[in-house]
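[1] Sharing a model prediction with you, sequence too.
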Amino acid sequence: MRGLSFEIPNRYGQYLLDILNAFDFKNYFWKTGGEEAYYIENDQLGSPLFPKPHVYTGDAFYKRISESDYYVLFADLKAFPDPLHVRDFTTYEDFLNSQCEFVLLLVDCSYVTIYAKDPQVLTLLYEQAIASKYENVAYITDDNDSRTTFEIF
């Protein structure tokens, strides 16, 4: 198993928190970059959820995704156990050779792709996606992975 894919509803909420609550995501440093996501203010898109590429502590990342509703158009989130080894990469092989433990890509407001090195985390995320009634939940394997890069644009 490489990862997991599924579809979330195309509306605002706290979907990143719902997805990530399946495991202890606050133990990581989260690299953001290339997101287009906004807090909802007065039922409209407001300030950016992630104003610029940044590395957040787990607690700071939790605060951003749990304090208010938001709408995510695109997201590229990567989790590292140590901030000293945070780096960019674009392929699955680069992911395997990096210190990154977890990648969450969200495209077109609904399409979520997750890669994780820990199979137990993938199982927890799968169960969370099913319990949340997300659509088209499926494991990504060596045989069915059509993604050639980890880029969202």
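    Arrived safely. Remember, predicted model here, so these are calculated numbers, not experimental data.

[2] CA atoms for contacts and neighbours, from now on please.
    Will do.

[3] who touches the residue sitting nearest the centre point of the chain in this structure?
    Nearest to the geometric centre of the chain sits L104, at 2.6 Å (C-alpha atoms, centre = their mean). By C-alpha atoms under 8 Å, 6 or more residues apart in numbering, L104 lies in contact with 75-78, 112-115.

[4] could you redo the last one with a cut-off of 10 Å?
    L104 is in contact with 3-5, 16, 19-20, 75-79, 112-116, 150, counting by C-alpha atoms under 10 Å, 6 or more residues apart in numbering.

[5] and if you look at K133?
    Per C-alpha under 10 Å, 6+ apart, neighbours of K133: 6-9, 127.

[6] Repeat that for F29.
    54-61, 78-86, 100.

[7] Go again with 8 Å.
    So F29 contacts 55-58, 79-83 (C-alpha under 8 Å, 6+ apart).

[8] returning to that earlier point: can you flag which of the contacts of L104 belong to helices?
    Secondary structure defined by DSSP state H assigns 16, 19-20 of the contacts of L104 to helices.

[9] Presented hereafter is structure B, for comparison with structure A:
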Amino acid sequence: MRGISFKVNNGLDNYLYPILSNLDFNDLQWFIDEDEVYQYNTETKITGNFFVEHILNGASLLTKIMNEPHYIIFLNLIGFTDGYSPHVINNYNEYLSNINCQIVVLVCDSIFVDIYCKSINDIELIKKSVVMMGCSDIKYITDENDIYKTFDF
């Protein structure tokens, strides 16, 4: 099993926190490779880019996705073991061969989410969260059904 894919309800904002909140963020350094994520105010007006910094520690990312209103168009978010210098991971083979890269979160067209994760336990925690959120088309990503040749959009 490589990971999990699912579809979030269109118009659902701030969904990263409930999906990822059960994971141990403190042990990861996060790299935002590609993104079109917008911050907005209470009148739902876009106020700017959500991610100004492209490297965040686990606590900072968790606080940001929990407390700041945002809307994702696309996102490539990569979690590395803390203390390791984050960098671009282009495809599944690079992800698999890099022992410090633990998780890759890909969001496309606001609603399609694919998460590659080396921990089977974490995949199950993510599945539990997305089921509770009412996400659809939930399926495990396997060698047989993986559609991505590269991780960029």
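    Arrived safely. Not measured: the values here are computed from a predicted model.

[10] Need the TM-score between these chains.
    The TM-score (TM-score structural alignment, normalised by the length of the first structure) is 0.92; 151 aligned residues with a C-alpha RMSD of 1.3 Å.

[11] about what we covered before: are any of the contacts of K133 of the first structure buried, and which?
    Neighbour-count burial (16 or more other C-alpha atoms under 10 Å) applied to the contacts of K133 of the first structure gives 6-8.

[12] for those residues, which one is nearest E93 of the first structure?
    F6 (22.1 Å; C-alpha to C-alpha).

[13] The closest one - nearest residue in space that isn't next to it in sequence?
    If the residues on either side of it in the chain are set aside, F6 of the first structure comes closest to V137, at 4.3 Å by C-alpha to C-alpha, 6 or more residues apart in numbering.

[14] ok, that neighbour - contacts?
    So V137 of the first structure contacts 4-7, 126, 129-130 (C-alpha under 8 Å, 6+ apart).

[15] now, which of those residues sits nearest Y92 of the first structure?
    L4 (13.5 Å).

[16] tell me the contacts of that closest one?
    L4 of the first structure touches 113-115, 122, 125-126, 137-140, counting by C-alpha under 8 Å, 6+ apart.

[17] neighbour-wise, which of those leads?
    Neighbour counts for the contacts of L4 of the first structure peak at Y115, which has 26 neighbours (criterion: other C-alpha atoms under 10 Å).

[18] does the residue nearest to the centre of the first structure belong to a helix or a strand, and which?
    strand 102-107 (DSSP states H and E).

[19] what does N121 of the second structure give?
    Using DSSP H and E, N121 of the second structure falls in helix 120-133.

[20] same for that helix, what does it pack against?
    strand 3-7, helix 16-20 (3 or more C-alpha pairs under 8 Å, 6 or more residues apart in numbering; DSSP states H and E).

[21] Just give me how far the last one sits from the chain centre.
    Taking the mean of its C-alpha atoms, helix 16-20 of the second structure sits 8 Å from the chain's own mean (C-alpha atoms, centre = their mean, to the nearest Å).

[22] Just give me how far whichever helix or strand comes after it sits from the chain centre.
    Using DSSP H and E, the helix or strand that follows helix 16-20 of the second structure towards the C-terminus is strand 28-40. Its chain's average C-alpha position is 9 Å from that of strand 28-40 of the second structure, according to C-alpha atoms, centre = their mean.

[23] how close does the helix or strand following strand 28-40 of the second structure sit to the first structure?
    Heading C-terminal from strand 28-40 of the second structure, the first helix or strand you meet, by DSSP H and E, is strand 46-49. Overlaying the first structure shows strand 46-49 of the second structure at a mean distance of 1.6 Å from the equivalent residues (mean C-alpha distance after the TM-score superposition for the first structure).

[24] Flag every buried residue along strand 46-49 of the second structure.
    Within strand 46-49 of the second structure, the residues scored as buried using 16+ other C-alpha under 10 Å are I46.

[25] Same check on stretch 19-32 of the second structure?
    19-20, 25, 28-32.

[26] go on, stretch 37-56 of the second structure?
    Result for stretch 37-56 of the second structure [16+ other C-alpha under 10 Å]: buried residues 37-40, 46, 50-51, 55-56.
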